[in-house]
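Participant: no FASTA, just this:
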């Protein structure tokens, strides 16, 4: 799995906040929304921003484990959410940071087929699983989220490339 990522896309806290607000802006015109079900852990920060911007006070989580560093393994549901009626489901948002292969999205979509699924970032393989997203990223790109990174010096790309070719 690790070989499938050829690029690294670093997302700063500021960019994630801007992109999450942009997602909220799009969702504002589609709503009204009464509830968010967010996929942990990655969906927590975008869900907080969206909940604030759309004045949504009811937030639940579904916990699905599938990722390790640059490796998407077996998906496991660690925690589900409170049952939702069909009527409530149409006013429910599913929020995540990213849809990659669509495996996690499919699991949660099956739990809430009438909910509106929104992610900040989407890759081509997973994009059909979501209704709304902000930025598309190539399938071979690993998105480095701010909670997984530290600020440090990075060599220029040309220096990195010359080292890898020798």
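Facilitator: Sure, I can see it. What you see is a predicted model; the values in this text were computed from it and never measured.
Participant: going forward, measure contacts between C-alpha atoms and count neighbours the same way
Facilitator: OK.
Participant: Residue 48: which element?
Facilitator: helix 44-54 (DSSP states H and E).
Participant: Compute the inter-axis angle for the helix or strand following that helix and helix 44-54.
Facilitator: Following helix 44-54 in sequence order, the next helix or strand is strand 59-68 (DSSP H and E). Angular relation of strand 59-68 and helix 44-54 on a 0 to 180 degree scale: 150 degrees, by axes from the mean of the first three to the mean of the last three Cα atoms, to 10 degrees.
Participant: Included below, for side-by-side comparison, is a second structure:
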């Protein structure tokens, strides 16, 4: 592997069914925080699907996007580009910002800077970025690549048992 992609030693495949269950669990958690969310801002592209599920579950009809480009597949870019942002004139604590995953925290820091008062929630969180989000459902290790269903083929190839994979992994 090239670049920073060598930092991923494990895969965590997420099915459409699991993603929906996890997004619904996040929606329940968010209702415990407050019941009067006024809008959702999805961090595109990864946050689009979770935001749609959560908007349905919380009955939120006002959904916008912030579009940030900070990586290509498994390689993190040196900088992030903000491609689109919503009107930030009235951001408050009733705004809900949704992303699929917080990894290193690079994108999360940008989001926090833009939407300071908003509640930031992700479905999955890694240790390096988890302190930047207010709510999440599942934590995965830093060296794990979360394989979302929109990035995977519909038919799965043979996957060897974890024990076999681990034997082949270089030891630190």
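Facilitator: Okay, I see it. Bear in mind that the values here come from a model prediction, so they are computed numbers and not experimental data.
Participant: Could you report the TM-score for this superposition?
Facilitator: In this superposition the chains share a TM-score of 0.92, using TM-score structural alignment, normalised by the length of the first structure; 163 aligned residues with a Cα RMSD of 1.6 Å.
Participant: what range in the second structure does the helix holding residue 48 of the first structure sit on?
Facilitator: Using TM-score structural alignment, helix 44-54 of the first structure lines up with residues 48-58 of the second structure.
Participant: ok, and what's touching the matching stretch?
Facilitator: The contact list for stretch 48-58 of the second structure, computed with Cα atoms under 8 Å, 6 or more residues apart in numbering, reads 19-20, 23-24, 26-27, 31, 40-42, 61, 63, 98-100, 123.
Participant: how about a cut-off of 7 Å?
Facilitator: For stretch 48-58 of the second structure, contacts defined as Cα atoms under 7 Å, 6 or more residues apart in numbering pick out 23, 24, 27, 40, 42, 61, 98, 99, 100.
Participant: In the residues you listed, which residue is surrounded by the most others?
Facilitator: Ranked by neighbour count (other Cα atoms under 10 Å), the contacts of stretch 48-58 of the second structure have residue 98 at the top, with 30 neighbours.
Participant: Which residues are in contact with it?
Facilitator: 40, 41, 42, 43, 47, 51, 120, 121, 122.
Participant: now with 10 Å?
Facilitator: With contacts defined as Cα atoms under 10 Å, 6 or more residues apart in numbering, the neighbours of residue 98 of the second structure are 40-44, 46-52, 54-55, 65-66, 119-123, 133, 135-136.
Participant: Please apply the same query to residue 162 of the second structure.
Facilitator: Counted by Cα under 10 Å, 6+ apart, residue 162 of the second structure has contacts 10, 168.
Participant: Residue 101 of the second structure is in contact with residue 121, isn't it?
Facilitator: Yes - using Cα atoms under 10 Å, residue 101 of the second structure is in contact with residue 121, at 8.9 Å.
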